[in-house]
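# kindly generate the corresponding structure for this input.
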Amino acid sequence: MRPAAALTLCLCLAPALAFQRPLAARPAKGKLFGVPRKPLLGKAAVGAALATLATAKPALAGEALKVSLGQSVLPNGAAAGAAGVGVMLGDGVSAGVSAAKVALALLLKVALPLGASAALGLALYSGLLGDAATSAKSAGQGFGATASRAISNVREGIADFIEGIFAGEESMVDPLEWFACTLESVNPAGDSEGWLKYRFKLKDKAASLPLDIGQGVTICGLDDDDRVVRMDMPLLSPRKARGYFEVVVRSDSDEPLLQVLSTLAPGDEIAAKCGPQRLDYTAEYQPVTSVVALVNADGILPALGVAQELLPSKEGSVETFNIVWVNDKEADFVMYDEVERLFYKFPKQMDVSCVIDEDIVSGIDSNAAVLDSVPRWEPGAMAIVAGDPGFCSSARSFLEAVAEYPNDTICNVA
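Below you'll find the model as predicted:
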């Protein structure tokens, strides 16, 4: 067994996260991770506007787009109006891209605060982010560099979505529907014995899964008796990966769905959809200043995903991120190298403790290493639980009864 790592970490909300769907039941005002909340861009409204534009109804498109923009991060009606005028000049998708340049010119003449607000308009209506940055710089109004930086911040949140529609392609799968995916490869999961990494291709290589932080996938198939079997799985791949996703599974498991996976060959298809669990913090104790993740087995994957999303920002409120990883055997420390890599990336902000306990269901509340590693609750602390169902139930009970975490400060993730 490798020595137990001690990994402390500053959880910060990346600027781009402001353009993702909010955490479920997030309060309307205030701060969650220390970053001021702003109304989110209405993706549905933008999609409706562009779809209307594509059916040669530009006036309706402009109105829909103005509504969505008026509810987003743009600070005033003038900017939304300018963008709407540009869109209404178009009579189709190709014309809409040209109209974007008109909106761009108008936006450059509107007295907007510098930074993300202006850049959001530029990015949305230029069609190509590079052109927007170049145009901003050449406008001679002194905010080229600021706009360029802000454009980078909104790139992942909105640009791919908009560009995918302009290109006539879907940018992400339907978040509520099952979709077909094709097995691309099966390989050992790093140095972890008894674990396999499955990589699945999406039909559209430019598509991505519309996943929230901490959300995995549900995979479904038919067993030998033609019965439907399914299983929720955490992701190994980045949640915004394009054209594919990866999961890690036990090679010796008797789970019905995993038995189905073991019979697949590259090229075989199976069904999947976005998983049911995600980071869902609804407690009143905000902003969040510390996080502890109590996980086992592949539950480490969503914990790493949360850390990778939140750590890079320098604007967040979280000062510590504790991972307590409990398994009943050494072989279940799957993808240990990924944990180690993240720790060395954020050595001053992270704590990670690896604990072996033969009874991970009922034994953690008396395990000295767990008791020592899990900090007692105080206002601003949030807990994450992930792993096998029996462990998750035991972990929640431990956090509530022993570490004194209020129930609504504990979040189950995929």
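
# all contacts plus neighbour counts: C-alpha atoms, from now on.
Fine.

# what helices and strands are in contact with the helix ranked longest in the chain?
Counting residues, the longest helix in the chain under DSSP state H turns out to be helix 93-109. On a contact count with 3 or more Cα pairs under 8 Å, 6 or more residues apart in numbering; DSSP states H and E, helix 93-109 meets helix 43-54, helix 77-88, helix 116-126, helix 160-166.

# a markdown table please, covering those and showing mean neighbour count and distance to residue 277.
Shown next, in a markdown table, are those (neighbours: other Cα atoms under 10 Å; distance: least, Cα to Cα, whole Å):
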| stretch | mean neighbour count | distance to residue 277 |
| --- | --- | --- |
| helix 43-54 | 20 | 21 |
| helix 77-88 | 23 | 35 |
| helix 116-126 | 26 | 30 |
| helix 160-166 | 20 | 23 |
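
# pipe those helices into CSV and attach distance to residue 353 per row.
CSV is the format used below for the helices and strands packed on helix 93-109 (distance: least, Cα to Cα, whole Å):
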stretch, distance to residue 353
helix 43-54, 40
helix 77-88, 50
helix 116-126, 39
helix 160-166, 38
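
# another for comparison:
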Amino acid sequence: ILSDAFKTAIIAFVFALLISLRSKASISVFMSLLSTLGTYYSLAKGRVIRVYNKIKSFAVKSTKGIPMTFGNGEDAWRACILSSKESVGNSKYVRYTFGLPNKSNILPLSLGQKLSLCCLDDDENVAKGGFYLASPRSALGSFSIVVPRGAREDVEFAIGTENSNFVRVLENDLKIGDEVALLPGDQTLQYRGEFMPVTDILYIGSGAGIVPIVDQVKSVIPSGISSVKSVSIMWVNEDANDFQVAFRELKNEYYKYHKLRTISCYVNNVKDKFTDYHKYDEIREIITDFSPGKMVVV
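Predicted coordinates for the structure are as follows:
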């Protein structure tokens, strides 16, 4: 026969357990609701920012910069100054910012065009590379590039031998205030397909390859700018920290425009062939069969 004290203890324990279970369920529901509300808030905020930017563009006359001019042949190159070096969060990437000769200067680059940079290392050897801007092409008086750092073979794999050598000089030899030559580089975004207009774009990139993708996404998704109706992005990095390079920018665009349907981020060794993509439902959904009007940018 159980004593009254023992019975009371059991009842109290069961009652406390029920309250605990109910509390956990309530917390789970509450957190789910909070997450949903957060998503709707971000979407609403994105739409408001989009409308505000559109109204602002009509109300305020944008400041037009002065395009830098470049000559021909050996006289084509112009000079800029290395003004800062900054790590990008906890990633392996570094942002280098350069000042143009005039604070009103802008670089006359088109969408998908690289910028060629050239300098001398400490042994007077020429180092040269071609990079996409990590800053708006309309930025006044300066520009930035984002490049990886790390073991030589890893950097070469990511951006090529010539660019890797230039990055080595940037990191080890050049100091703030040193001069670098610049020249508009190769145009890499050219659609040669027969199906026009382009209505759907899938971007696939890894590492700093996301930099030109961000610029292109911002250029094609605003309403009335292009024929594009749907944009999806697949971005692969070896380290989750490397998504800090551009994830916030992409997320902001996602909440502002419904055309940006999917941003799929995967941690994978990009040196290996990514052949098991069929195992991922999200990848299967965005990598679909070709149809007229679809364009894939890698």
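
# before we move on, back to that, and the longest helix of structure 1, which stretch of structure 2?
Counting by TM-score structural alignment, helix 93-109 of structure 1 pairs with no residue of structure 2.

# in that helix, what counts as buried?
Going by neighbour count (16 or more other Cα atoms under 10 Å), the buried part of helix 93-109 of structure 1 is 93, 95-108.

# for the helices and strands packed on helix 93-109 of structure 1, which one sits closest to residue 338 of structure 1?
helix 160-166 (27.5 Å; Cα to Cα).

# need the next SSE after that closest one, C-terminal direction.
Downstream of helix 160-166 of structure 1, the next assigned helix or strand under DSSP states H and E is strand 179-188.

# give me the aligned partner of residue 341 of structure 1 over in structure 2.
By TM-score structural alignment, residue 341 of structure 1 lines up with residue 252.

# any idea how far residue 36 of structure 2 is from its match?
Using Cα to Cα, to the nearest Å, we find residue 252 of structure 2 at a distance of 17 Å from residue 36 of structure 2.

# again with residue 113 of structure 2
From residue 113 of structure 2 to residue 36 of structure 2 the distance is 40 Å (Cα to Cα).

# between those two, who's got more neighbours?
Neighbours per residue, other Cα atoms under 10 Å: of residue 113 of structure 2 and residue 36, the larger number sits with residue 113, 19 against 12.

# now which residue in structure 1 aligns to the more buried one?
In structure 1, residue 113 of structure 2 lands on residue 215 (TM-score structural alignment).

# can you check residue 195 of structure 2 too?
Under the alignment (TM-score structural alignment), residue 195 of structure 2 pairs with residue 285 of structure 1.

# chain neighbours aside, what residue packs nearest to its match?
residue 380 (5.1 Å; Cα to Cα, 6 or more residues apart in numbering).

# correct me, but that neighbour touches residue 283?
No: using Cα atoms under 8 Å, residue 380 of structure 1 makes no contact with residue 283, being 9.2 Å away.

# residues in contact with residue 223 of structure 1?
Listed by Cα atoms under 8 Å, 6 or more residues apart in numbering, the contact partners of residue 223 of structure 1 are 229, 256, 257, 259, 260.
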